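Undergrad: here is my input; please provide its structure:
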Amino acid sequence: MRTAGAAGSRDSCRARGLSTANPQGINAPCYGYCTAACLNQLVLVAFVDESYPNLKDKYFVSAVVVDMVALFDLNQGFRDVVSYANNAFGVDPAAELHGHEIMQQRKHWRPMAGKVRGAVKVYKKCLSAIADSGAKIFLEGVDVTRLHQRYSRPDDPHEIALRHVLERVDEYARHRGRKVLVVADVVPGQANHAAILELFSKRGTPGYRSSMLTQVIHPVRFDDSSLHFGLQAADLAVYLYRRMNCVTETSPAAEKSVREMWGTLLPALHHARLWVP
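TA: The predicted model follows:
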C-alpha cells in the first residue's frame, strides 16, 4: 500500500531498499530533484518510445508513466526477467528488453534462437512486471495512409502521435496534482520535436482537444534506452500494440500468444487509440 505524505513516501522507498538521497541508485535520473521522496511526491516520469512498420502505414507512440515507487518496482521486475533469461537460456545479463529483439531472438537474444515459446514466456514476464509495478500505459497511433489522403501537407506522424500521447499523459498528471518529466528514446530530429512541444506549452496543441501541456516539464529529454528500463518497457508495450494493429499472424498459436500477452498488459493500460483522420 502506498502511503501519502513525504514521510510515508520516504518510508515506502526505504522499504524497497531505495536510498532517499540518491534516486540514481535505481537506474532513475534525478534531473535536479534532490531526494527520491521529493520526486515521488511531486513528479511522475513518462518514458516514451515509438514503433512503426514503415512510415507509409501506421505510426505508434507509447508512454509508460510511473512514480518513484512504481519505477523502483519496475526496475526490479525487469532485472529479475533478465536474470531468468540468463539462467534459463544463457542470454547476456546486460541484455536490453526490446520487443522485436526478444520475439525474433536477435542481438542479445540470439541464444534463444528457435525457442519461440521461451521468447513469449520472457515477454509475458516483462509485461507482468509492468502491470505489477503500478505503471500506467498510454498508447497512441496514427494511420499515416489516411493522414496523407486527408491532408495535403500533414504534420509529421511522430509529432502527431507524440503530442497526442502527451496530451493524455498531461491530463493524467493534472488529475493527480503532479508534474511529469518526459524521457523519450533518441530519435532523428529530436531537438526539433522538443522545441515544438515546448511551443505547445505556450500556444496549445492543435485540434479540438487543445492542451497547453501545463504539467509537462520542458524540455522533453531524449536518452538512450540502455540507460532506462522505463524506455524498454515503453518499447515492449508499443511493439505489442503495433503488432496487434498491423500484423496478420500466420498461425493460430501465434495469434493466441499475442492475445495472451495483451491480456497480461491490460491491467496497466490507461489509454489506447489508433487515430484514423
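
Undergrad: contacts, neighbours, all on C-alpha from now
TA: OK.

Undergrad: for residue 7, which non-adjacent residue is closest in space?
TA: Nearest residue to residue 7, sequence neighbours excluded (C-alpha to C-alpha, 6 or more residues apart in numbering): residue 37, at 7.9 Å.

Undergrad: can you show me the strands along the stretch 151-277 of the chain?
TA: 179-185, 216-223, 269-275 (DSSP state E, counting those that start in this stretch).

Undergrad: which one of those is the most hemmed in?
TA: Highest mean neighbour count of those: strand 179-185, a mean of 23 (counted as mean count of other C-alpha atoms under 10 Å).

Undergrad: in contact with residue 213: list those residues for me.
TA: Taking C-alpha atoms under 8 Å, 6 or more residues apart in numbering as the criterion, residue 213 is in contact with 166-167, 170, 200-201, 204-205.

Undergrad: most neighbours among those residues, which one is it?
TA: residue 166 (27 neighbours; other C-alpha atoms under 10 Å).

Undergrad: how much space separates the residue lying closest to that one once chain neighbours are set aside from residue 163?
TA: Using C-alpha to C-alpha, 6+ apart and skipping residues adjacent in sequence, the residue nearest residue 166 is residue 213, 7.4 Å away. Using C-alpha to C-alpha, to the nearest Å, residue 213 is found at 9 Å from residue 163.

Undergrad: and for those two, which residues touch both?
TA: With C-alpha under 8 Å, 6+ apart, residue 213 and residue 163 have common neighbours residue 205.

Undergrad: burial count for the residue nearest to residue 112 when sequence neighbours are not counted?
TA: Among residues not flanking residue 112 along the chain, residue 105 sits closest, at 5.7 Å (C-alpha to C-alpha, 6+ apart). The number of residues packed near residue 105 is 19, by other C-alpha under 10 Å.

Undergrad: OK, contacts around residue 274?
TA: 140-143.

Undergrad: CSV for the strands of the stretch 151-277 of the chain, including distance to residue 243?
TA: Shown next, in CSV, are the strands of the stretch 151-277 of the chain (distance: least, C-alpha to C-alpha, whole Å):
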stretch, distance to residue 243
strand 179-185, 19
strand 216-223, 25
strand 269-275, 13
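
Undergrad: so how far is whatever helix or strand the residue nearest to residue 7 lives in off the chain centroid?
TA: Using DSSP states H and E, residue 37 falls within helix 36-42. With C-alpha atoms, centre = their mean, to the nearest Å as the basis, helix 36-42 stands 20 Å off its chain's centre.

Undergrad: for comparison, sequence B:
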Amino acid sequence: MWVLLTYLDESYTDRWYWMGALMVPDNVAIPLSTALDEVVLNAAKAYGVNAESELHGYDLFQGRAHWSGLPPRARVAVYNAAMKAIGAHDVTIILRGVDRHGLARRYASPKPAHEVVLSHLLERVDGYAAMREELALVIADEVDNPATHRSDLSRYRVDGTGGYRSRRLTRIVDTLHFAPSHASRLVQAVDLVTFLYRRMANGTGHDPREAAANEKLWSWVEQRRYHSWCWSPTARQMHEGPA
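TA: Down below sits the predicted model:
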C-alpha cells in the first residue's frame, strides 16, 4: 500500500478562493523534488538567479523576490520547465474553489472560505485514496492558525465534513502537517499548479496572448488533473461533474 504524500496550497483573489492538492506517491517524491531542483539550477546557470530560489507562482508571474529583474520570457521558461517536470511524474491533482461573494450573499454568517474549501478538498483527497486503496499524508504550506485546521480534520474524521456530500475521512493518516514553502519543492509544486489554475479558471488577465501562454503551461499537467470544481453558493446547478 502506497502512502500518497498530499501537498496543499491556496491561491485567491477578493472574490475567488482556490486550494489545490498534489498527491505524490512516496516513491515519486524524491525524483520530483530532484527534477524541480534541476529546474532552478538550470535557471541559475542561464539567468544568474540564486540556486536555492523558490518556485513561487506569483513571484514568477510578477517578477518578484528571487525572480525580480528577469524578463518575462525567462520567467515563463522557468515556469514551463517546472510544469513539465511536474507533469512528467505520476502525480494526481485535485482543485477546489468557492465564490466568496456568493458565500456572503447566501449566508448571514458564512464560514471562512478557507474552511469551506479545505473540507471540500479533503473529501476528494480521502475519496481518491480510498478508491486506490491507499493512504494520504497531508502537508500544507504554513498558515497562521495550524491548530484550527488540525482540529477541523479531527472533527471530519468523527462527524464528517458536512454539506450535501458529507464524508467521514478514513484514509488521511495522522494530522495536518505544515511546512514552509521555501524548504519544500513539493509545496512549491502545488503552489505553481494552484496559482496557474486559479488564473485560468477565473479569467485573470484579458490578453489573449497571456491566456494562450497559460494554457500552454497547463497542458503539461492536464493529464494529471483528477478533479476540479468551483462552488458558486448562489448558483442553482449543484452537479460537480465526473470524479
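
Undergrad: TM-score of the superposition?
TA: The TM-score (TM-score structural alignment, normalised by the length of structure 2) is 0.92; 233 aligned residues with a C-alpha RMSD of 1.3 Å.

Undergrad: now do the same for the residue nearest to residue 112 of structure 1: its match in structure 2.
TA: The equivalent of residue 105 of structure 1 in structure 2 is residue 63 (alignment by TM-score structural alignment).

Undergrad: quick check: its match touching residue 76?
TA: No: contact criterion C-alpha atoms under 8 Å: residue 63 of structure 2 and residue 76 do not qualify, at 10.2 Å.

Undergrad: where do the helices of structure 2 begin and end?
TA: 26-47, 57-62, 72-87, 100-106, 113-131, 146-159, 185-201, 208-219 (DSSP state H).

Undergrad: what is the neighbour count of the counterpart of residue 17 of structure 2 in structure 1?
TA: Aligning on TM-score structural alignment places residue 17 of structure 2 opposite residue 59 in structure 1. Per other C-alpha under 10 Å, the neighbour tally for residue 59 of structure 1 reads 25.

Undergrad: let me see the contact set for residue 59 of structure 1.
TA: By C-alpha under 8 Å, 6+ apart, the neighbours of residue 59 of structure 1 are 50-53, 141-144, 157-158, 161.

Undergrad: also residue 236 of structure 1?
TA: Counting by C-alpha under 8 Å, 6+ apart, residue 236 of structure 1 has contacts 97-99, 123, 126-127.

Undergrad: ok, residue 121 of structure 2 next?
TA: 19-21, 94-96.

Undergrad: who wins for most neighbours among these?
TA: Neighbour max across the contacts of residue 121 of structure 2 (other C-alpha under 10 Å) = residue 21, 31 neighbours.

Undergrad: so that one sits against residue 117, correct?
TA: No: assessed by C-alpha under 8 Å, residue 21 of structure 2 is found out of contact with residue 117, at 11.4 Å.

Undergrad: please identify the residue in structure 2 that aligns with residue 209 of structure 1.
TA: That one, residue 209 of structure 1, aligns with residue 165 by TM-score structural alignment.

Undergrad: measure its match to residue 232 of structure 2 for me?
TA: 15 Å.

Undergrad: dump the residue contacts of the closest residue to residue 19 of structure 2 other than its chain neighbours.
TA: Once flanking residues are discounted, residue 19 of structure 2 sits nearest to residue 10: 4.2 Å by C-alpha to C-alpha, 6+ apart. Counting by C-alpha under 8 Å, 6+ apart, residue 10 of structure 2 touches 17-20, 191, 194-195.

Undergrad: just flag the most distant two among these.
TA: Maximum pairwise distance among these (C-alpha to C-alpha): 13.5 Å, between 17 and 191.

Undergrad: joint contacts of the two?
TA: With C-alpha under 8 Å, 6+ apart as the test, residue 17 of structure 2 and residue 191 both reach 10-11.

Undergrad: contacting residues for residue 113 of structure 2?
TA: Contacts for residue 113 of structure 2 (C-alpha under 8 Å, 6+ apart) come out as 17, 98, 100.

Undergrad: next one: the residue lying farthest from the centre of structure 2 from residue 190 of structure 2, what distance?
TA: Residue distances from the centre of structure 2 (C-alpha atoms, centre = their mean) peak at residue 108, which lies 28.8 Å from the mean C-alpha position. The gap separating residue 108 of structure 2 from residue 190 of structure 2 is 33 Å, by C-alpha to C-alpha.

Undergrad: same question for residue 88 of structure 2.
TA: 14 Å.

Undergrad: what of residue 40 of structure 2?
TA: 16 Å.

Undergrad: between those two, which has more neighbouring residues?
TA: Using other C-alpha under 10 Å, the more surrounded residue of residue 40 of structure 2 and residue 190 is residue 190, with 29 against 21.

Undergrad: structure 1: which residue goes with residue 231 of structure 2?
TA: Match for residue 231 of structure 2 (TM-score structural alignment): residue 275.

Undergrad: list the contacts for the closest residue to that match other than its chain neighbours?
TA: Closest residue in space to residue 275 of structure 1, ignoring its immediate chain neighbours: residue 142 at 4.8 Å, by C-alpha to C-alpha, 6+ apart. Taking C-alpha under 8 Å, 6+ apart as the criterion, residue 142 of structure 1 is in contact with 58-60, 157, 160-161, 274-277.

Undergrad: repeat that for residue 241 of structure 1.
TA: If you count contacts by C-alpha under 8 Å, 6+ apart, then residue 241 of structure 1 has residue 139 around it.

Undergrad: what residue of structure 1 matches up with residue 34 of structure 2?
TA: Checking with TM-score structural alignment, residue 34 of structure 2 has residue 76 as its match.

Undergrad: right, I mislabeled it, should have said residue 129 of structure 2
TA: Checking TM-score structural alignment: residue 129 of structure 2 goes with residue 173.

Undergrad: tell me, how many residues neighbour that match?
TA: Around residue 173 of structure 1 there are 22 residues (other C-alpha under 10 Å).

Undergrad: that's all I had, so thanks and see you.
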